[in-house]
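Q: Sequence plus the predicted model coming up.
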Amino acid sequence: MNRIAVVPAALLMSFLAACSTGPSGAELAYDGIGPDSIDSVDKRERFDKAVLPLEFKNERVSVKPGYSIAASATGSAAAVKRGNDAVNLNARDVATVEFVNAIRMNPKNADAYFGLGNSVTMRGKTNEAIAAYATALELRPDWIQARYELGMGYWKANRMDEATAQFRAILDQDARNGPAHERLAVAAYYAGDKQEALRHAAAAKAAGTDVPAQLYELLK
């Protein structure tokens, strides 16, 4: 997700062409923004426009009244695929538009909220990412990756109790989950519990997950 890539103009054009401009009942697009000028538009303006049809409230995402699109599970799945392709090309705002449209077409599509969480995380929108991942998890409670990303959202927001609660919940599902153990090792170190940190670090390593070398140095 941190990969930097140059997005070919032709590909951006295809993304933009896949959306039609229009009022709230149509798919969202970048009105008046072509592939050659998209990066020159104010970042905040682009983001605000991309998420205009959605409401982020109480750590959940919902479609605002009047912004739904004709229901289409197939269309929603296709928009998610385009969004994931855009994420892989670091086309963050194009990806967000696709995930927003996917949600508008099918508000029960957990993959769309997860993708939205990824794209807004790339934009540094932690609170919106938390809401997106929490909504995905609400729709698919056993989704470990969504729970991990939700935990990381809380971590970035310095809400450590909520973050560690998510990582512990992952271990309730999968006791050998390396990434969850690794995060809990770091959290335990910061909490001053070196024995707990060592226990989780060992479990993470046993599961094949890299543990920061500096953490071991600090735990000596």
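A: Looks like it came in fine.
Q: CA atoms for contacts and neighbours, from now on please.
A: Noted.
Q: Next one: residue 199 from residue 216, what distance?
A: According to Cα to Cα, to the nearest Å, residue 199 and residue 216 sit 11 Å apart.
Q: Return the set of buried residues in the biggest helix by length in the chain.
A: Looking across the chain with DSSP state H, the single longest helix is helix 73-88. Buried residues in helix 73-88, counted by 16 or more other Cα atoms under 10 Å: 73, 76-77, 79-84, 86-88.
Q: For residue 108, which three-state class applies?
A: On the three-state scheme (DSSP: H, G, I helix; E, B strand; the rest coil), residue 108 is labelled coil.
Q: Which residue is the nearest non-sequential neighbour of it?
A: In space, and not counting its chain neighbours, residue 108 is closest to residue 139: 6.9 Å by Cα to Cα, 6 or more residues apart in numbering.
Q: count of neighbours near the one you found?
A: Number of residues near residue 139 (other Cα atoms under 10 Å) recorded here: 16.
Q: Over to residue 111?
A: Neighbour count of residue 111, defined by other Cα under 10 Å: 23.
Q: ok, then the element right after the helix or strand containing it?
A: Assigned by DSSP states H and E, residue 111 falls within helix 110-122. The first helix or strand that comes after helix 110-122 along the chain, using DSSP H and E, is helix 126-139.
Q: which strands and helices sit next to that next one?
A: When contacts are defined as 3 or more Cα pairs under 8 Å, 6 or more residues apart in numbering; DSSP states H and E, helix 126-139 packs onto strand 54-57, strand 60-63, helix 110-122, helix 144-156.
Q: out of residue 199 and residue 216, which sits in the busier spot?
A: residue 199 (15 against 12).
Q: contact partners of stretch 143-157?
A: Stretch 143-157 is contacted by residues 114, 126-127, 129-130, 133-134, 136-137, 160, 162-167, 170, 180 when judged by Cα atoms under 8 Å, 6 or more residues apart in numbering.
Q: are any of those buried, and which?
A: Buried members of these, scored by 16+ other Cα under 10 Å, are 114, 126-127, 129-130, 133-134, 136-137, 160, 162-164, 166-167, 170, 180.
Q: my read: residue 106 touches residue 74, true?
A: No: Residue 106 lies out of contact with residue 74 (Cα atoms under 8 Å); the separation is 9.1 Å.
Q: one step back: which strands or helices does the longest helix of the chain pack on?
A: Applying 3+ Cα pairs under 8 Å, 6+ apart, we find helix 73-88 packed against helix 92-105, helix 110-122.
Q: picking that back up, mind listing what the residue nearest to residue 108 touches?
A: Taking Cα under 8 Å, 6+ apart as the contact definition, residue 139 lies against 108-110.
Q: Structure two is appended below for comparative analysis:
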Amino acid sequence: MRLATNCPFRIEYHGWSPFSHRRRGRGSLFPRRRSMWIRVLTAACVCSVLAVGCRKPAADAAVGAKEVSERTPGGTGSPIEDYRQARYLEAIRGLTYDTGVVEFAPDWREIINEDPQDLDPTVSLARGADFLKQSMFVEALKSYTRAVLLDRSNPSAYEGLAAGFLGKGKVENAMASLNSALLLDPGLLSARVELAECYGRLGDLDGAIKRWNDVLELDPSNTHAHERLAVSLYYAERFAQSWEHVHAAERLGHALPPQFRPLLQQRMAEPQS
């Protein structure tokens, strides 16, 4: 007798089946002198073990999935997805993002006190940067969240939050983080650029155009901003302005993708300077 590999509770008998009525010789499981009733009862017991045993893992899995789903806000019913969502929510505890900027949750002090040995925001910042380099976005979010909780005046911590959120595909939370960074330091060019990119990811052309113009206010020679503006204005069907930024980028020595010029020329002939 051995346990079958495909079911942890299934029993196999070599050379014998509970449904076999062949005569057995010496050493068999059912000697000839045993009555047929014993054979029938034993076969029924074995079938019960097989049926109950093989159902148990599936039943346990269903119960486990239900328990995980009930513990996880917005649970999907998938244990793996609910586990990931629980880790993500745990990582960002203490901060909220619903108003377009980062705000502190009512229990933020209690969250800090959960680890009284970890009170240096610079350590959290360095840890978050290391996690980002490894594309460990949930861990990075947890580190940058703690950095913000410990020191809300550091724009770099908010930029780190934005990077973590973008890694998880949470664009609106990233935008709230970048808005908070810019409230602290309006001259933070990297935050302006990333915020403009976020509007583009959401398909908000007007928002993207406004934010790329904000970049150019701070850095008029930013060729990337000119390129992105040329493309955004093209899709907004503002072709004359698109040509202006094509020319501005080229004057700065930056060539746009070769397929863009022909597309723009199809919509509007190139103005003569």
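A: Here it is on my side, so go on. If you're wondering where the values come from, they're calculated on a predicted model, not measured in any experiment.
Q: Superposing both, give me the TM-score.
A: TM-score of the superposed chains, computed with TM-score structural alignment, normalised by the length of structure 1, equals 0.74; 180 aligned residues with a Cα RMSD of 2.2 Å.
Q: how much space between residue 244 of structure 2 and residue 227 of structure 2?
A: Separation of residue 244 of structure 2 from residue 227 of structure 2 (Cα to Cα): 10 Å.
Q: and the gap between the counterpart of residue 130 of structure 2 in structure 1 and residue 216 of structure 1?
A: Residue 130 of structure 2 maps onto residue 85 in structure 1 when the alignment is built from TM-score structural alignment. When distance is defined by Cα to Cα, residue 85 of structure 1 is 37 Å away from residue 216 of structure 1.
Q: ditto for residue 79 of structure 1
A: Taking Cα to Cα, one finds residue 79 of structure 1 at 43 Å from residue 216 of structure 1.
Q: Same question for residue 92 of structure 1.
A: According to Cα to Cα, residue 92 of structure 1 and residue 216 of structure 1 sit 35 Å apart.
Q: Now do the buried residues in the helix or strand hosting residue 265 of structure 2.
A: In this structure, residue 265 of structure 2 is located in helix 260-267 according to DSSP H and E. By 16+ other Cα under 10 Å, the buried positions in helix 260-267 of structure 2 come out as residue 264.
Q: swap in stretch 60-76 of structure 1?
A: For stretch 60-76 of structure 1, the neighbour count (16+ other Cα under 10 Å) marks 60-63, 67-69, 73, 76 as buried.
Q: One more: stretch 188-200 of structure 1?
A: Neighbour counts over stretch 188-200 of structure 1 (16+ other Cα under 10 Å) mark 188-189, 194, 196-198, 200 as buried.
Q: Now, the residues you listed that are in helices?
A: Secondary structure from DSSP H places 188-189, 194, 196-198, 200 of the buried residues of stretch 188-200 of structure 1 in helices.
Q: so how many other residues sit close to the residue mapped onto residue 87 of structure 2 from structure 1?
A: Alignment note (TM-score structural alignment): residue 87 of structure 2 maps to residue 46 of structure 1. Residues near residue 46 of structure 1, counting by other Cα under 10 Å, number 20.
Q: For the closest residue to residue 46 of structure 1 other than its chain neighbours, which residues are in contact?
A: Leaving out its chain neighbours, the residue that sits closest to residue 46 of structure 1 by Cα to Cα, 6+ apart is residue 93, at 6.9 Å. Applying Cα under 8 Å, 6+ apart to residue 93 of structure 1 gives the contacts 46-47, 50, 119.
Q: Residue 157 of structure 1 versus residue 93 of structure 1, what's the distance?
A: Distance of residue 93 of structure 1 to residue 157 of structure 1, given as Cα to Cα: 22 Å.
Q: doesn't residue 220 of structure 2 fall inside a helix?
A: No: counting by three-state DSSP, residue 220 of structure 2 is not found in a helix; it is coil.
Q: Now which residue in structure 1 aligns to it?
A: Using TM-score structural alignment, residue 220 of structure 2 pairs with residue 175 in structure 1.
Q: Distance check, its match against residue 144 of structure 1.
A: Distance, residue 175 of structure 1 to residue 144 of structure 1, by Cα to Cα: 12 Å.
Q: more crowded one of these two?
A: Taking residue 175 of structure 1 and residue 144 together and counting by other Cα under 10 Å, residue 144 has the greater number of neighbours (20 against 14).
Q: What residue in structure 2 is paired with that one?
A: Here residue 144 of structure 1 is matched to residue 189 in structure 2, going by TM-score structural alignment.
Q: And for the aligned partner of residue 152 of structure 2 in structure 1, the neighbour number?
A: Mapped onto structure 1 by TM-score structural alignment, residue 152 of structure 2 lines up with residue 107. When neighbours are defined as other Cα under 10 Å, residue 107 of structure 1 has 21 of them.
Q: center of structure 2 - which residue?
A: The centre of structure 2 sits closest to residue 168, judged by Cα atoms, centre = their mean, with a distance of 3.4 Å.
Q: how about it, what's its match in structure 1?
A: In structure 1, residue 168 of structure 2 lands on residue 123 (TM-score structural alignment).
Q: quick one: that match from residue 173 of structure 1, how far?
A: Per Cα to Cα, residue 123 of structure 1 is found 30 Å from residue 173 of structure 1.
Q: just residue 76 of structure 1 next, same as before
A: 29 Å.
Q: What of residue 99 of structure 1?
A: In terms of Cα to Cα, residue 99 of structure 1 sits 28 Å off from residue 173 of structure 1.
Q: quick one: which of the two has more around it?
A: Taking neighbours as other Cα under 10 Å, residue 99 of structure 1 and residue 173 compare with residue 99 leading, 33 against 12.
Q: mind listing what the aligned residue in structure 1 for residue 235 of structure 2 touches?
A: Mapped onto structure 1 by TM-score structural alignment, residue 235 of structure 2 lines up with residue 190. Residue 190 of structure 1 makes contact with no residue, according to Cα under 8 Å, 6+ apart.
Q: gap between residue 190 of structure 1 and residue 71 of structure 1?
A: To residue 71 of structure 1, residue 190 of structure 1 is 47 Å away according to Cα to Cα.
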